[in-house]
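In: Make a model of this:
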Amino acid sequence: MTANQLAPDWLDASVDSNALVRGIWAESVLRTESGQINIAGVTVSELASKFGTPLFVVDELHARNRAFEVRESFDNALSAVGGTAQVYYAGKAFLCTEVVRWVAEAGLNVDVASGGELAVALAAGLDPARIGLHGNNKSQPEIERAVGVGVGTIVIDSLVEIGRVADAARRAGKTQRVRLRVNSGVHAHTHSFLATAHEDQKFGVTIADAPALVAEIRSHASLEFVGLHCHIGSQIFGTDGFAESAARLLALHAELLKGGPVPELNLGGGFGIAYTPADEPTPIAEIAQEIASVVSAECVRLGIEIPVICVEPGRAVIGTSTFTLYEVGTTKDVTVDVVDENGVSTGQTAVRKYVSVDGGMSDNARPALYGADYSVRIANRVSDAEPALVRIAGKHCESGDILVYADYLPGDVHPGDLLAIPATGAYCWSLASNYNYLTRPPVVAVKDGVARVIVRGETEEDLLARDMGVIRKAQ
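Out: Reported below is the predicted structural model:
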């Protein structure tokens, strides 16, 4: 078919608008002979009938397998150069007690960024020694709880936090393991690795300031400095940024060794996944091998031992395990003026089909926040209708409430159809809100033909439970 002039350049009009492109969908997702999408033996119609829509649907084995694959990739890569690896699941991507248990059983530790996330990890029964806590403004109660329960490591983000964590550990009669977050000057999202003296961001400290802060950490008997922590960005394709950051941090690591042991180096996460057929994420094994190679070479050059290399993937573990299921409410064709790359009208028009569903930015804020691109498919059937360029819109009272900016669907998409948007495992449920007083959807895990709720959906009663006016009226 001929591409719609409103379509972005990356969107391939020749791709079958019924096809499920591998790499975007969870491993068990396929179409049945009837045309329905099936996940791990359960059809979308069954899911919608039993649990309603919107609905987050997780392939449990996919998530478990991906966690194991990430750990094994880094274990093998570091082992091959004489080192060891430690993988933390970045809980901010999506956290519930079941996911904590899945990643823990795959051999991962868990990284949390708040007292609430810590509470979830602890409620899952995870050994606190396998938990890392970070954040740029940890409250005193959060610090004291983390120290008290025996959290394995706390990431120090500023000079102020050194004293707070040291005092909490001293009062608890403990020695707390800590890392120091450092900005390496590598900004992977810009495709240029610029080392600047002063980083304009809220996280961490500069490489130049790090030695003084490490000396301060070492001056407290209640603290044990175990290494540096860094994070260079999110949704990164390629390995150059990770390699460059590792090299810079190892130079600082070698300097710090002169003042005492530095057993670990945490290089953070940010490994990208595919959201559309145009995305080509770097295989996790390739990332692990490149990091191991750079670490090994730099350590030889610096004449130091290879530290334990820690990484913190979140999206790369959970992202593609999940799709969100919606029901179509309305459709409308909108005629749009076509403009050139300079925003000047070409004098031509084209039609974009708006398809509105029963969720929106309250269950996936990423398109509105970041302009993130997603794909979409009709989930309950296939069609040989001519493909149409669609924009999937939510039901919120916001013109920016868009879930999919551009994809092709069969032109006969209509109210009552079920739509599935893949790769919604990371930063969708975790960013969910009650905007317009919509209830947050449930999360269902599917395995071996059985679907079970792992996070229940909210009700209107939940929304009103904190409204004191309702409570007083009832009294």
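
In: For the rest of this, base every contact and every neighbour count on C-alpha atoms.
Out: Noted.

In: Next one: Gly91 relative to Glu72, how far apart?
Out: Taking Cα to Cα, to the nearest Å as the measure, Gly91 falls 19 Å from Glu72.

In: neighbour count winner among these two?
Out: Each of Gly91 and Glu72 has its neighbours counted (other Cα atoms under 10 Å); Gly91 has more, 27 against 19.

In: quick one: contacts for the more buried one?
Out: Going by Cα atoms under 8 Å, 6 or more residues apart in numbering, Gly91 touches 110-113, 117, 314.

In: Mark which of the residues you listed are part of strands, please.
Out: In this view, the contacts of Gly91 that belong to strands under DSSP state E are 110-112.

In: could you dump those residues to CSV with distance to Ser245?
Out: As requested, the ones in strands among the contacts of Gly91 are arranged in CSV below (distance: Cα to Cα, whole Å):
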residue, distance to Ser245
Val110, 22
Asp111, 20
Val112, 23
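
In: What is the burial count for Glu98?
Out: 17.

In: Can I take it that it is in a helix?
Out: Yes. Counting by DSSP: H, G, I helix; E, B strand; the rest coil, Glu98 is located in a helix.

In: List the contacts of it.
Out: Counted by Cα under 8 Å, 6+ apart, Glu98 has contacts 124, 454.

In: can you give me the strands for the stretch 51-200 of the chain?
Out: For the stretch 51-200 of the chain, strands defined by DSSP state E, counting those that start in this stretch occupy the ranges 55-59, 85-90, 109-112, 131-133, 153-156, 176-183.

In: right, so of those, which gets closest to Tyr370?
Out: Nearest to Tyr370, of all the strands of the stretch 51-200 of the chain, is strand 85-90, at 19.8 Å by Cα to Cα.

In: what does the closest one contact?
Out: Contacts of strand 85-90 (Cα under 8 Å, 6+ apart): 70-71, 74-75, 78-79, 103, 107-112, 132, 269, 308-315, 317.

In: By residue count, which helix of the chain is the longest?
Out: Ranked by residue count, the top helix of the chain under DSSP state H comes out as helix 60-80.

In: Next, the residues that contact that helix from outside, please.
Out: 26-28, 84-87, 102-103, 106-108, 284-285, 288-289, 292, 309, 316-318, 321, 445-447.

In: Can you verify my assumption that Arg391 contacts Leu409?
Out: No. Shown here, Arg391 and Leu409 do not form a contact pair, counting by Cα atoms under 8 Å, at 9.6 Å.

In: Show me which of these two is the more surrounded one.
Out: Neighbour totals were compared for Arg391 and Leu409, and Leu409 leads with 24 against 21 (other Cα under 10 Å).

In: surely the more buried one meets Leu419?
Out: No. Counting by Cα under 8 Å, Leu409 does not reach Leu419; the two are 10.0 Å apart.

In: residues near the spatially closest residue to Gly152 that is not a sequence neighbour, how many?
Out: Counting by Cα to Cα, 6 or more residues apart in numbering, Gly152 lies nearest to Ala129, which is 3.9 Å off, once chain neighbours are set aside. For Ala129, the neighbour count with other Cα under 10 Å is 14.

In: here's the other one to compare against:
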Amino acid sequence: MGPILGTLPHMDLSLYPPNAELVDGRLTLGGCQVADVAEEFGTPAYLVDAAGLRQRALDFQEALASRHARSQVLFASKSFPTPSVMGLIADTGCGLDVAGLGELLAAERTGVDPSRVVLHGNAKSDAEIAKAIEMRIGYIVVDNLDDVARISRQATEPVPVLLRVSPAVDAETNPAMATGHDASKFGIPSHQIT
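Out: Down below sits the predicted model:
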């Protein structure tokens, strides 16, 4: 057994999920010994503390609702795009922020209410837009005028959208990280909104 699977005299658990503990020098997560999981399934392996994740989602919702009653917490599906995790989060009442057909299909497989799904992405395909319309998702985020035209061509009835507006702000930052300027691929430039 290597040092990672052995006993640990001390470990800073501040960045771990709330249900992480050292029990007899062994890291546990949600009551499971991490070393046992590694031994049985090998490494690397993903170990999700369902109770901890569920509680974090509920905490976010409570905190936001206490300040903005009509708000909705969305789970960024790209952070863990599996139907099991997405479903666990959706079961708490959170919505799902999806980007791409794969995440849209994964959201559909979870059985989440489609009205709690939001499709993002600055390069949405016609297939993604068609699937979003078919599923009757909550919103399609419009990133450019091309999105508007393609949604209009495919829709047979009104489709709820959110406009992502680029505010034309040139921040003094690394050019690769600047996203609010006029030439940004994210959002419709504010001067094009009338």
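
In: where does the TM-score land?
Out: Once the chains are laid over each other, their TM-score by TM-score structural alignment, normalised by the length of the second structure reads 0.85; 183 aligned residues with a Cα RMSD of 2.4 Å.

In: Compare the ones in strands among the contacts of Gly91 of the first structure and tell me which is most surrounded.
Out: Neighbour tally across these (other Cα under 10 Å): the maximum, 29 neighbours, falls on Val110.

In: Counterpart of it over in the second structure?
Out: Mapped onto the second structure by TM-score structural alignment, Val110 of the first structure lines up with Leu96.

In: tell me, the strand ranked longest in the first structure lands on which residues of the second structure?
Out: Ranked by number of residues, the top strand in the first structure under DSSP E is strand 322-339. Taking TM-score structural alignment as the measure, the second structure aligns no residues with strand 322-339 of the first structure.

In: before we move on, what about stretch 132-142 of the first structure?
Out: Aligned using TM-score structural alignment, stretch 132-142 of the first structure spans residues 118-128 in the second structure.

In: list the buried ones in the matching stretch?
Out: Using 16 or more other Cα atoms under 10 Å as the burial criterion, the residues of stretch 118-128 of the second structure that qualify are 118-122, 124, 128.

In: Can you show me the strands along the stretch 201-350 of the first structure?
Out: Using DSSP E, counting those that start in this stretch, strands in the stretch 201-350 of the first structure cover 205-206, 223-229, 264-266, 308-311, 322-339, 345-357.

In: of all those strands, which lies closest to Arg179 of the first structure?
Out: Checking the strands of the stretch 201-350 of the first structure against Arg179 of the first structure by Cα to Cα gives strand 223-229 as the closest, at 5.0 Å.

In: residue range for the closest one in the second structure?
Out: Aligned using TM-score structural alignment, strand 223-229 of the first structure spans no residues in the second structure.

In: And the contacts of that strand?
Out: Applying Cα under 8 Å, 6+ apart, the contact partners of strand 223-229 of the first structure are 155, 165-166, 169, 175-182, 214, 217-218, 249, 253, 261-268.

In: Buried ones from the residues you listed, can you make that a PyMOL selection?
Out: Of the contacts of strand 223-229 of the first structure, the buried ones can be selected in PyMOL as follows, counting by 16+ other Cα under 10 Å:
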select buried, resi 155+165+166+169+175+176+177+178+179+180+181+182+214+217+218+249+253+262+263+264+265+266+267+268
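
In: list the helices and strands the longest strand of the first structure packs on?
Out: Under the contact criterion of 3 or more Cα pairs under 8 Å, 6 or more residues apart in numbering; DSSP states H and E, strand 322-339 of the first structure touches strand 55-59, strand 345-357, strand 418-422.

In: Glu21 of the second structure looks like it's in a strand, true?
Out: Yes. Glu21 of the second structure sits within a strand when classified using three-state DSSP.

In: distance of the aligned partner of it in the first structure from Asn18 of the first structure?
Out: Under the alignment by TM-score structural alignment, Glu21 of the second structure pairs with Leu30 in the first structure. Applying Cα to Cα, the value for Leu30 of the first structure to Asn18 of the first structure is 11 Å.

In: Please apply the same query to Ser356 of the first structure.
Out: Ser356 of the first structure is 19 Å from Asn18 of the first structure, by Cα to Cα.

In: Those two: which has the busier surroundings?
Out: Neighbours were tallied for Ser356 of the first structure and for Asn18 using other Cα under 10 Å; the higher tally belongs to Ser356 (25 against 20).

In: where's the residue most central in space within the second structure relative to Val169 of the second structure, distance?
Out: Nearest residue to the geometric centre of the second structure (Cα atoms, centre = their mean): Ala76, 0.8 Å. Ala76 of the second structure is 25 Å from Val169 of the second structure, where distance means Cα to Cα.

In: before we move on, back to that, dump the strands of the stretch 201-350 of the first structure into a markdown table; add distance to Val149 of the first structure as well.
Out: Formatted as a markdown table, the strands of the stretch 201-350 of the first structure follow (distance: least, Cα to Cα, whole Å):
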| stretch | distance to Val149 of the first structure |
| --- | --- |
| strand 205-206 | 27 |
| strand 223-229 | 16 |
| strand 264-266 | 22 |
| strand 308-311 | 22 |
| strand 322-339 | 32 |
| strand 345-357 | 44 |
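
In: so what corresponds to Leu74 of the second structure in the first structure?
Out: When the first structure is aligned by TM-score structural alignment, Leu74 of the second structure is paired with Tyr88.

In: Pull up the gap between that match and Ala285 of the first structure, please.
Out: Here Tyr88 of the first structure is placed at a distance of 16 Å from Ala285 of the first structure (Cα to Cα).

In: and the residue nearest to Pro189 of the second structure when sequence neighbours are not counted, how many residues sit next to it?
Out: Nearest residue to Pro189 of the second structure, sequence neighbours excluded (Cα to Cα, 6+ apart): Ser166, at 4.7 Å. By other Cα under 10 Å, the residues close to Ser166 of the second structure number 23.

In: And for Val450 of the first structure?
Out: Using other Cα under 10 Å, Val450 of the first structure has 12 neighbouring residues.

In: Likewise for Glu460 of the first structure?
Out: By other Cα under 10 Å, 10 other residues sit near Glu460 of the first structure.

In: what's the counterpart of it in the second structure?
Out: Following TM-score structural alignment, no counterpart is assigned to Glu460 of the first structure within the second structure.

In: Over which residues of the second structure does stretch 289-299 of the first structure lie when aligned?
Out: By TM-score structural alignment, stretch 289-299 of the first structure lines up with nothing in the second structure.

In: ok, the contacts of Gly91 of the first structure vs Ala40 of the first structure, which is closest?
Out: Closest approach to Ala40 of the first structure among those (Cα to Cα): Gly314, at 22.6 Å.
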